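J.: sharing a model that was predicted from the sequence below.
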Amino acid sequence: MSGVRLVMARHGETAANVQHMLDTRPPGLPLNERGHTQAAALGARLAADPVSAVHASVAVRAQQTAAPVAAAHGLDVRVVDGVHEVFCGELEGRSGRAALERFMAVYEAWWAGDLDARLPGGESARDVRDRFLPALDGILDGASGDIVLVSHGAAIRLAAAALLGDTAETRFLPNTGLVVLRPDGDGWALEHWDGAMPVAGDVTAGGTPA
């Protein structure tokens, strides 16, 4: 995969993001007005890069975010199964502190090394990796240039941790934030990560699925 870079972008803002609502079942909510503005800015940001393919999850918000990036390079958006957000099960559609704290308890267990901790009626970190990483292998097979994948905050963090090694520090990824990886021997190295560490004690800042 010499000469390839994997550019993973989180989708733009939706009403669920504003309301801190767990929205993980595709197709999900579309971008709001600010989300469309963010998507246009992402297209402009990547317009001069050597993008050879643009992929998006099955969620509407991911495809809408990918569209300006693809248009800037005369490409189509390729929809990919397996790279959608962590499914929250019984917490789907819920908002409020109780639901978010329940999600974050499982999320923190994942970062402590318990990949089999499971959201109630939903997925574990291992479930997400088992579908996301083979999908990445598929889009990277025979690829060259920059491969853009528009996906989701929690799913991107889990995939990046798997590719970089589980001791790697990952960060909250803002809407249309980028994680850029490049091949390094038999693995991957981090070239760039947008965003900042979440504020301690803020259950809305850890990259909850939406």
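T.: That came through, no problem. Numbers count the residues shown, from 1 in each chain.
J.: going forward, measure contacts between C-alpha atoms and count neighbours the same way
T.: OK.
J.: which residue ranges of this protein form helices?
T.: Under the criterion DSSP state H, the chain carries helices at the ranges 15-19, 33-45, 60-72, 97-111, 125-140, 153-164.
J.: winner for burial among those?
T.: Ranked by mean neighbour count, these are led by helix 60-72 with a mean of 24 (mean count of other C-alpha atoms under 10 Å).
J.: from the contact counts, what lies against that one?
T.: Contacts of helix 60-72 with other secondary structure elements, assessed using 3 or more C-alpha pairs under 8 Å, 6 or more residues apart in numbering; DSSP states H and E, are made with helix 33-45, strand 51-56, strand 77-79, strand 145-151.
J.: one more structure, for comparison:
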Amino acid sequence: MRLLLIRHGETFSNLGRLLDTARPGAELTPLGQRQAAALPAALAEEDLGLLYVSTLVRTQQTAAPLAAARGLEPLVRDGLRELSAGDLELRGDEAAGVLYMRTAFAWSAGDLELRMPGGESGAEALARLDEVVAEAAASGAGTVAMVSHGAAIRMWAAARAENVDVPFAARHPLDNTGVVVLDGSPEDGWKALSWMGSPLGGPTRPDQVADSPAGRPVTPAPAPPPQG
């Protein structure tokens, strides 16, 4: 299955660099609405069979133009929501953002019992995301798009794609409406084909604008937890 993981468009919480992960979440800004409107043309070559969104309003608003253009009914799944920030919810300070993303990438590296402060564990987060991906794969659709969230996409890709490790996902941003394209299956594993339009191994963009921690690079890249 060809899997397109699409980050939502810009939100008002992104402008404040806030960890906004609870339902219903912030709506799209005017720029976010224009980003969403550009998705049908950007994905014109993709033969989409199914379109999934999370329970947060920003993913549904982002997917609406694509759904209308393709005649698809978005499938709303709670498993695609953003990684719960727990006690860090709606904080916008640097310390909270770093802790949030380092916890997420520790999950990617295998520390699944670790919990976000006041939030979910890595095992819980990966299980809910895996469940939606498995449902899509079982449908038989050749290409599936899922509009989800920056931290969730980066964490899951680093955990599940054979050619995406934690340092790569930590260094490489995922802009609003950025797309990670993967190929594979839950049984055989996943390989990332491109990250925001660049084939794997392409350059890191150094000129990122302000954004929530979910999409920004993490410097230095978090190291995998010690084994044993």
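T.: Now that the structure is in, tell me what you want to look at. If you're wondering where the values come from, they're calculated on a predicted model, not measured in any experiment.
J.: TM value for the aligned chains?
T.: Here the superposed chains carry a TM-score of 0.85, computed using TM-score structural alignment, normalised by the length of the first structure; 203 aligned residues with a C-alpha RMSD of 2.6 Å.
J.: about what we covered before: could you redo the helices and strands packed on helix 60-72 of the first structure as JSON lines and give each row distance to Leu6 of the first structure?
T.: Written out in JSON lines, the entries for those read as follows (distance: least, C-alpha to C-alpha, whole Å):
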{"stretch": "helix 33-45", "distance to Leu6 of the first structure": "15"}
{"stretch": "strand 51-56", "distance to Leu6 of the first structure": "10"}
{"stretch": "strand 77-79", "distance to Leu6 of the first structure": "15"}
{"stretch": "strand 145-151", "distance to Leu6 of the first structure": "5"}
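J.: for these, which one sits closest to Thr24 of the first structure?
T.: Thr24 of the first structure lies closest, by C-alpha to C-alpha, to one member of these: strand 145-151, at 11.4 Å.
J.: now the closest one on the second structure. Mean distance?
T.: Its aligned residues in the second structure lie a mean 0.9 Å from strand 145-151 of the first structure after superposition (mean C-alpha distance after the TM-score superposition for the first structure).
J.: how about stretch 62-69 of the first structure?
T.: Aligned to the second structure and superposed, stretch 62-69 of the first structure gives a mean residue distance of 0.8 Å (mean C-alpha distance after the TM-score superposition for the first structure).
J.: what about the helices and strands packed on helix 60-72 of the first structure, which gets the closest to Gly195 of the first structure?
T.: In terms of C-alpha to C-alpha, the element of these nearest to Gly195 of the first structure is helix 33-45, at 14.5 Å.
J.: sorry, back to before: I'd like the helices of the first structure as CSV, with distance to Gly89 of the first structure appended.
T.: Compiled in CSV, these are given as follows (distance: least, C-alpha to C-alpha, whole Å):
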stretch, distance to Gly89 of the first structure
helix 15-19, 16
helix 33-45, 25
helix 60-72, 19
helix 97-111, 10
helix 125-140, 13
helix 153-164, 15
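J.: any idea which residue of the first structure is furthest from its center?
T.: The centre of the first structure is farthest from one residue, Gly185, which by C-alpha atoms, centre = their mean lies 24.2 Å away.
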